[in-house]
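Peer 1: the sequence and its predicted three-dimensional model are supplied below.
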Amino acid sequence: MVTRISGFSSGLDIDELVKKMMSTQKAPLNKLNQQKTVIEWQREQYRTLNSKLVDFRNNKLSTFGLSNSIGAKQATITGNSSAVTATASSSAVNGSMSINVTSLATAANAKSTAGIGNVSMTDSIESLIASGKLDSSILVGDKVTIDVAGATPIELNKSDTLGTLMSRLNNSKEANVNAYIDSYTGTLVLTSKTTGKTAGVDNVVPPLNVSGAIFGAGGFKLGATQDGANAVLSINGIATERSSNTFTENGVTITLNAASLGTASNIVVSTNTDKIMDTIKSFISEYNSLIEGLNNKLSEERYRKYTPLSTEQKDAMKDDEIKLWEEKAKSGLLRNDTTLSGIVSDMRLASVTSVDINGNKVNLSSFGITTGDWTQRGKLVIADDSKLRAAIEADPDAVIKFFTQQTTESDPKKKGSATNPDNGLFNRLSNIVMTGLERLATKAGTSKYSTDVTSTFLANSTMGEQLRTIDKKIDSATLRLNMIETRYYKQFTAMEKAMNRYNAQSSIFS
């Protein structure tokens, strides 16, 4: 280790002199650090855009493509609108149904023949036995056991409360009962969660699944189980029964709420034009937002005079000055980027290319949607709202297929083509974005599946390798600079020692 002597003899500020001499030597290292910073900034910007691409593909497009979004149906009830409610799925058949409800489905149940008296949910089983409201015969050792048909019994400690008993019964999927205790009379009611006729009638729905001493003479004294009953109704004049008050008919989920009392409920199923239009408008909004974000980066101004600041430069500037400088330095780093411009170009091409539907060529202009003028830079515009509505009402299947149709092409290149005539627009865009994500992953090491803008970059990528190479060069340059700085200090130290000897000799002669 070299002992550094500051200018005691010479009176020179050696540290400042070495610093100035090293500033020239540091130029190559500063350039390497600037290159590294620029690549890191570029990679961060890629990751931000990558997150938006993943979100558009995995969240937005997948949601828009759901049948209940782009293929929405609606069920409208006229007549007796209180006896029946209905919800149409995307597979519902357009048409009408007339429903008359004679009686609702009921569930099997059993209740106490006599209550045990006033109770609280905080009362323990042990305290109820001590007070004589329950008999100790319900215990097996220190536990209460409730048998559940075809499943593991429910066991409770005698220290457990009535609240625990109710919770264990009601939360048991296998027990399949709703338990209720009237706190004033201590009357227990068990009701099956499944409505309809019980076993022994049509062998479809089982009776109450629970049994045990706590329900017997020493406990809550449950009486005989009352069978459930099927709902009795007619659909378009055809008499029928259902074990549940909620069932599906022709793609429509129907819930029976009350007897019709002579007035039928008429369910009309039709295409939900408003919902489909809302889905298309939402898609266009998200598409335009993504296109705009990509275009802004591709056309962002590049300020080449604003290079990344060195540590010394930052030390000489205020925080606001550093912020403004770096905003300029970061601008335009992805200008005219080939990967991003390829994504935009393919997305725009996919949106203007027709889709073959049942032998007919259908495109967005068929629905009153255009790409606007040149200033829109590929954004989609609903030029004629009424034309879109008319297209949906005239042939909703064609509109749905334009967006969601899937190609049967097996060739990966043709299948993923932006102009594949058999692929709907959503699938084309999904393929384009995935291709772009794969290219970004290869180039920048971004994730193809995560929207997290803080996620770790993949180790193997072009930019990752560039950074590793630069880091090695930085290490070598830093080692070289340390050696040069040490040499300078050695030289100044030798000079100081020589001057010190000269001064000592001069003192002797004087």
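Peer 2: Ah, there it is. No experiment lies behind these values; they were computed from the predicted model shown. Residues are numbered from 1 along each chain as shown.
Peer 1: can we go C-alpha only for contacts and neighbour counts from here?
Peer 2: Will do.
Peer 1: neighbours of the closest residue to Val119 other than its chain neighbours, how many?
Peer 2: Spatial nearest neighbour of Val119, excluding adjacent residues (C-alpha to C-alpha, 6 or more residues apart in numbering): Ser183 at 5.0 Å. Look at Ser183: counted by other C-alpha atoms under 10 Å, it has 15 neighbours.
Peer 1: do you know how far Ser183 is from Gly212?
Peer 2: 21 Å (C-alpha to C-alpha, to the nearest Å).
Peer 1: next one: Ser112
Peer 2: On the measure of C-alpha to C-alpha, Ser112 and Gly212 end up 14 Å apart.
Peer 1: of these two, who's got more company?
Peer 2: Taking neighbours as other C-alpha under 10 Å, Ser112 and Gly212 compare with Ser112 leading, 21 against 15.
Peer 1: comparison target, given below:
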Amino acid sequence: MTYIGALSGGYSGGGSSASGINQATYTLGSGLSGLASGVDTDSIVNAMVQAAQVPLVQLLQQRQILQWQEMRYQQVNASLTQLQNTVQSMQLQSTFMAHSVTSSNTSVVTGSATTLAANGTYSVTVNRLAQGATVVSTSPVTANLSTETVGDVNGGNGITLNINGQTLQFSASDTLQSVLSSITSNTATGVSAFADPNTGSVVLQTSSTGGAAKIQVDSQTYAFLSAAFNLGQPQSLTTKDLSAGLAQNTTIQINGQTITLQAGWTAADIAAAVNQYSSTTGVSAQVNGDGTLTLNPYETDSTTGTTYDLLSLISVDDPSGALGLPSYSATDSQRVAQNAEYTINGYTTTSPTNQATYNGLTLNLYSTGSANVTVGTDVDSIVNAITNFVQQYNQTLQLMQGLYNEQRNYDYQPLTAQQASQMTQDQIEKWNEQAQSGMLANDPLLGSIMDTLENDMQLQLSGQTQSTVNGQTVTLNTLASIGITPIDPLTGVSSGATAPGVTTTGWNTYGLLQIDTDQLRAAIQADPQAVMRLFTNNPQISSGSSMGTGVAVQLYNDLSNSIQQLTDEAGSNPNILSEIQTQTSNGTTISGAGLLPYTLIDPNADFSTLFGSDSLDISFLGQQISGMDSEAEDMQQQISDLQQRYQNEFSQMEQAIAQLSTQSSYLSSLFGSSSSSS
């Protein structure tokens, strides 16, 4: 695109008359304006061009106003989208089914609940806590682990260790301390290893809890760890005499693996069942001649022939006592991996961790003992959700009302670059505040959307059942019935109520909402299900229900329609809210809806840069602006052509006058010489 300001020419030398006398050829802007005629032709052309640019300036100002209208629509669109995101959660039953959980003994158990948990009091007894497997040296390690090397233990050679299926390689020069550190840093082993400086013992612990936690190694690893850290293998466990067979069906767990046993099974049958899971448990079963069964802490891979040994104790859970296994000693019981066991309302169950789940209730187990855990409605959470919704609604409607009631100031048109050059930045911003006012004043689309939102807030849910609140029978079928009512523009917010998000007063509060929190809280406490239905009931989902549409469901649908209407009118801009200026350059707050981006009006601007075309913007205003862009480009080209014509005409005039002047001088010289000779 051509810059009009760049179209003024320079002074080109040269040219000749018919008589062969050199002369100057005039070009506009050369600084020799009117050299022949004595007329300031530059000023004349500039004045004529500026006069021709007046319609273009007016068109650009109209375009800026239309663009501001588009931005205000987009601002409302973005605010409605934020409101719809809030309303989306208000359609969900889970928002109104939040639970609070209290414990009579928090040192034993605490809890939290999902929406699936039933309200009530649960009697909880923690029988035992979940724990991981722990292995400790059978005697203190006397070697200096920081200087003793792998080679010192392994005949001068390095070694490859296999722990819980993970391979770790060490050179002969690696210290024993580095072996422990490497086991810990390789999190895939699920084992931490360290030396206790107080006792001299080396300790290996699993990072996970539960009966399935174990420390399993191959034979080479076992031999090395035994020699280096005095780690021994746990003892085998022998059952009672099972010659008579099991009396009843039962289940046992070995290292977290559940094994089902049937009535009548003998030691041989049980051994076969146990050995079927040896690769998982790391335990093999051996039948003895006396009818007993021994569980050994090792198993051999039938494919490779490799033997894997347990360093950790065999974890066996035999709740019925069918196998008659011996009890662990007090010390061993603190080292064997085991599930947590707890009883809730008479039902005993287990968990691999100390965070147990039971029918939507999460129990955090801290110690053995008993406590009552009470699950109730989380009134605070529901009140906060509803308050947040009302605040977002008020902020959105407040923005729309401000734009709708704002007066249009026709005395302030978008600034031209020439005007702005004579103003300070603060004056420019204040001017634009006035110029942008009333872009959507009394706008019918805006008014229609506000009417729809206000009507939704007065919706009455048909078919709602009655509730008893504070001893009175009421029907919670409107927002007003739970304490959410419109603000009275004359008297303002009612005594005892709050108006979240409201910063205006008087008639600008029309349709905005206030909350009587005590009334809202009482309604939720009395009948949370009714409050939930008031917001979330959807006849299209609840087939066969005679109830109407809930407030949040209706509002969400209407917001979708409103957002689409605004998008059709002006498109959408997800970044519009961040583009709006809320403070002036001197730090003062800009009132109203904020200051929109603006471009100073310059008819000489490069329109190819100024007018960015968006092929995806098919909105009504977007197409209008696009049409103005094309019209402005055509006008700028016409003005450029007109300026060029003026330049050519004045150049020709100057050349003609210069030629006449030259010829006159030539004739005068001829007449002068003729007179002299006579």
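Peer 2: Yep, that arrived. None of these values were measured; they are calculated from a predicted model.
Peer 1: surely Thr509 of the second structure touches Ile487?
Peer 2: Yes: at 6.5 Å, Thr509 of the second structure and Ile487 qualify as touching, with contact defined as C-alpha atoms under 8 Å.
Peer 1: for the residue nearest in space to the middle of the second structure, identify the helix or strand it belongs to.
Peer 2: Centroid-nearest residue in the second structure, with C-alpha atoms, centre = their mean: Asn85, separated by 12.3 Å. Using DSSP states H and E, Asn85 of the second structure sits in helix 41-90.
Peer 1: which part of the first structure matches the helix or strand that that helix is followed by?
Peer 2: Where DSSP H and E defines the elements, the next helix or strand beyond helix 41-90 of the second structure is strand 99-103. Per the alignment by TM-score structural alignment, strand 99-103 of the second structure matches residues 73-77 in the first structure.
Peer 1: return the residues in contact with the aligned residue in the first structure for Gly34 of the second structure.
Peer 2: Counting by TM-score structural alignment, Gly34 of the second structure lines up with Gly7 in the first structure. For Gly7 of the first structure, the contacting residues are 13-14, 496, by C-alpha atoms under 8 Å, 6 or more residues apart in numbering.
Peer 1: show the buried residues in the residues you listed.
Peer 2: Buried by 16 or more other C-alpha atoms under 10 Å: 14, 496, out of these.
Peer 1: filter the contacts of Gly7 of the first structure by whether they're kept in the second structure.
Peer 2: Of the contacts of Gly7 of the first structure, the ones still in contact in the second structure (both residues aligned by TM-score structural alignment, their matches' C-alpha atoms under 8 Å) are 13-14, 496.
Peer 1: and what about the spatially closest residue to Gly342 of the first structure that is not a sequence neighbour, helix, strand or coil?
Peer 2: Distance criterion C-alpha to C-alpha, 6+ apart; nearest residue to Gly342 of the first structure, sequence neighbours excluded, is Gly436 at 7.9 Å. At Gly436 of the first structure the chain is in helix, as set by DSSP: H, G, I helix; E, B strand; the rest coil.
Peer 1: Gly436 of the first structure maps to what in the second structure?
Peer 2: Using TM-score structural alignment, Gly436 of the first structure sits opposite Ser562 in the second structure.
Peer 1: chain center to the longest helix seen in the second structure: distance?
Peer 2: Identified as the longest helix of the second structure according to DSSP state H is helix 620-677. On the basis of C-alpha atoms, centre = their mean, to the nearest Å, helix 620-677 of the second structure is displaced by 64 Å from the centre of the chain it belongs to.
Peer 1: and for stretch 360-377 of the first structure?
Peer 2: With C-alpha atoms, centre = their mean, you get 30 Å for stretch 360-377 of the first structure.
Peer 1: again, but for stretch 448-459 of the second structure
Peer 2: So, by C-alpha atoms, centre = their mean, the centroid of stretch 448-459 of the second structure is 30 Å from its chain's centroid.
Peer 1: now it: which residue numbers in the first structure?
Peer 2: Using TM-score structural alignment, stretch 448-459 of the second structure pairs with 342-353 in the first structure.
Peer 1: contacts only, for the corresponding residue of the first structure for Val379 of the second structure.
Peer 2: Aligning on TM-score structural alignment places Val379 of the second structure opposite Thr273 in the first structure. Residues counted as contacts of Thr273 of the first structure (C-alpha under 8 Å, 6+ apart) are 72, 389, 392-393.
Peer 1: could those residues go into a markdown table alongside distance to Lys36 of the first structure?
Peer 2: Formatted as a markdown table, the contacts of Thr273 of the first structure follow (distance: C-alpha to C-alpha, whole Å):
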| residue | distance to Lys36 of the first structure |
| --- | --- |
| Ala72 | 51 |
| Arg389 | 53 |
| Ile392 | 53 |
| Glu393 | 57 |
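Peer 1: how near is the residue nearest to the centre of the second structure to Gln655 of the second structure?
Peer 2: For Asn85 of the second structure, the distance to Gln655 of the second structure - C-alpha to C-alpha - is 73 Å.
Peer 1: what of Thr331 of the second structure?
Peer 2: 118 Å.
Peer 1: ok, now Gln355 of the second structure?
Peer 2: In terms of C-alpha to C-alpha, Gln355 of the second structure sits 100 Å off from Gln655 of the second structure.
Peer 1: now do the strands in the stretch 201-350 of the second structure.
Peer 2: 202-206, 216-218, 237-238, 250-254, 257-261, 284-287, 293-296, 298-300, 307-310, 316-317, 340-344, 347-351 (DSSP state E, counting those that start in this stretch).
Peer 1: let me have those strands in CSV, adding mean neighbour count and distance to Ser123 of the second structure as columns.
Peer 2: As requested, the strands of the stretch 201-350 of the second structure are exported to CSV (neighbours: other C-alpha atoms under 10 Å; distance: least, C-alpha to C-alpha, whole Å):
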stretch, mean neighbour count, distance to Ser123 of the second structure
strand 202-206, 21, 31
strand 216-218, 22, 38
strand 237-238, 18, 35
strand 250-254, 18, 26
strand 257-261, 16, 27
strand 284-287, 21, 39
strand 293-296, 21, 37
strand 298-300, 21, 41
strand 307-310, 22, 38
strand 316-317, 20, 24
strand 340-344, 20, 6
strand 347-351, 15, 10
